[in-house]
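In: Kindly return the folded structure for what I paste below:
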Amino acid sequence: MNTVWMTVAAYLIGSISFAVVSSKLFGLADPRTYGSKNPGATNVLRSGNKGAAIATLIGDALKGWVAVWLAIRFQEKLNIGDATIALVAIAVFLGHLWPVFFRFVGGKGVATAAGVLLGLNPWLGVATLVTWLAVAFAFRYSSLAALVAAVFAPFYYGLLFGVEPQLAAVAAMSALLVFRHSKNISNLIAGKESRIGSKAKGK
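Out: Have a look, this model is predicted:
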């Protein structure tokens, strides 16, 4: 029973779209109406409001971290196994991708995935974030950085901890991240992908 309610709770936490919430607080247009129409920090940044973008980034990452950290923190008390931790990790991520509070229209999950990885293990999160930053700094494409980091995340987990239930969750998140970036992959190949910091049309 604990596994069921913790998984549901994680999904509901993930369903909070900080891109939409932050945009409302900063008096901005709904991020689902401009740019890539993706409710995420990169698209919010296209509004020109760095504060809203940072708030979105922190909020989306924090919800992933909180869900996983709480599950690990109370693992022994609630008598749950590593498989439940893995379910919580993927549930909060799925909540971000398909949020029940926002008609199942969510973001691509990069920040939330980073929070989940940091929650599972700080070194895992740092290694993946460094990969993202290195690619983003070198090429100025957020999507490319996310794709490369997604590919490396399961490799880092396996290298650090071996084959565990959480590895399956990390691999599933990585696969979903690549899937959610399918349009970005096409744009990158065609040379049409927007670079980090570029403003949305009409802004």
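
In: switch to C-alpha atoms for all contacts and neighbour counts from now on
Out: OK.

In: so Asp60 sits right up against Thr112, yeah?
Out: Yes: the criterion here is Cα atoms under 8 Å, and Asp60 meets it with Thr112 at 5.0 Å.

In: so what sits against both of the two?
Out: By the contact definition Cα atoms under 8 Å, 6 or more residues apart in numbering, Asp60 and Thr112 are jointly contacted by Gly14.

In: next structured bit after the host helix or strand of Ala113?
Out: Element membership of Ala113, judged by DSSP states H and E, is helix 110-120. Using DSSP H and E, the helix or strand that follows helix 110-120 in sequence is helix 122-139.

In: I'd like the structure of this one too, to check against the first:
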Amino acid sequence: MNTVIFILAAYLIGSVSFAVLTSKMFGLPDPRTFGSKNPGATNVLRTGKKLAAAVTLLGDGAKGWLAVFLALRLAPTYGLDETAVAASAIAVFLGHAYPVFFGFHGGKGVATVLGILLALNPWLGLAALATWLLATYMFRISSLSALIAAAFTPFYGWLWLKSGVLVAAVAALSLLLMWRHKSNIQNLLSGKEHAIGKTQPGDAPPQ
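Out: Sure thing, here's the model as predicted:
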């Protein structure tokens, strides 16, 4: 029963969409209505409001970190092991991807996964972040950078996590992240995915 409570709490934390809330706070259009229609920092950035995008990025990362941090600290108190932590990590991601508060239309989860990884092990999170930054510098395509980082992250988890259950959770998160990018993968294969900073018709938010 306690594990179910942990999962539910993590899912609800993940369901807070910082892209939508931040856009409202800054008087911006709903990010689900323009560009990629993805409620995430990259789409918020298409409005030209860098501060709003930064707040979205930090908020989405923080909720992933918070859910796992609380699970790590509280699980032993309730007689739970790493399984509850792993379940909480996946639940907060699913909350972000399919938020109950926003019609189950959520983001792709890159920042949230980074927050999860930082909570599990700072070196794990930093390694994933460094991979994303390097790929971004090389290719200038946000989705491709996320996919490359996701591909390497299970290996980083194997290096820095002592629990096989947590390594499995990290691998599952990487696969889920790739699944959430399936439309981007199709665009990459067809040459339609555009670089950071370059806009296409329909990317601009409604005025």
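
In: what TM-score comes out when they're superposed?
Out: Superposed pair, TM-score by TM-score structural alignment, normalised by the length of structure 1: 0.96. Supporting alignment: 203 aligned residues with a Cα RMSD of 1.3 Å.

In: so how far is the helix holding Ala113 of structure 1 off the chain centroid?
Out: Distance of helix 110-120 of structure 1 from its chain centroid, counting by Cα atoms, centre = their mean, to the nearest Å, is 6 Å.

In: Show me which residues of the lengthiest helix in structure 1 are buried.
Out: Of all segments of type helix in structure 1, defined using DSSP state H, the longest is helix 50-73. Within helix 50-73 of structure 1, the residues that count as buried by 16 or more other Cα atoms under 10 Å are 52-69, 71-72.

In: compared with structure 1, how much does the strand or helix carrying Phe155 of structure 2 deviate?
Out: Assigned by DSSP H and E, Phe155 of structure 2 belongs to helix 142-160. Superposed on structure 1, helix 142-160 of structure 2 shows a mean distance of 0.7 Å to its aligned residues (mean Cα distance after the TM-score superposition for structure 1).

In: So for that helix, what gets flagged as buried?
Out: Under 16+ other Cα under 10 Å, the buried positions of helix 142-160 of structure 2 are 142-154, 156-158.

In: Show residues contacting it.
Out: By Cα under 8 Å, 6+ apart, helix 142-160 of structure 2 touches 110, 121, 123-124, 127-129, 131-133, 135-136, 139, 166-168, 170-171, 174-175, 177-178, 181, 184, 188, 195-196.

In: do the same with stretch 96-108 of structure 1
Out: So stretch 96-108 of structure 1 is contacted by 11-12, 14-17, 38-40, 109, 112, 177, 180-181 (Cα under 8 Å, 6+ apart).

In: Including neighbour count, could those go into a markdown table?
Out: Listed next are these as a markdown table, based on neighbours: other Cα atoms under 10 Å:
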| residue | neighbour count |
| --- | --- |
| Tyr11 | 27 |
| Leu12 | 19 |
| Gly14 | 33 |
| Ser15 | 27 |
| Ile16 | 21 |
| Ser17 | 26 |
| Asn38 | 19 |
| Pro39 | 28 |
| Gly40 | 27 |
| Gly109 | 29 |
| Thr112 | 29 |
| Leu177 | 23 |
| Arg180 | 17 |
| His181 | 18 |
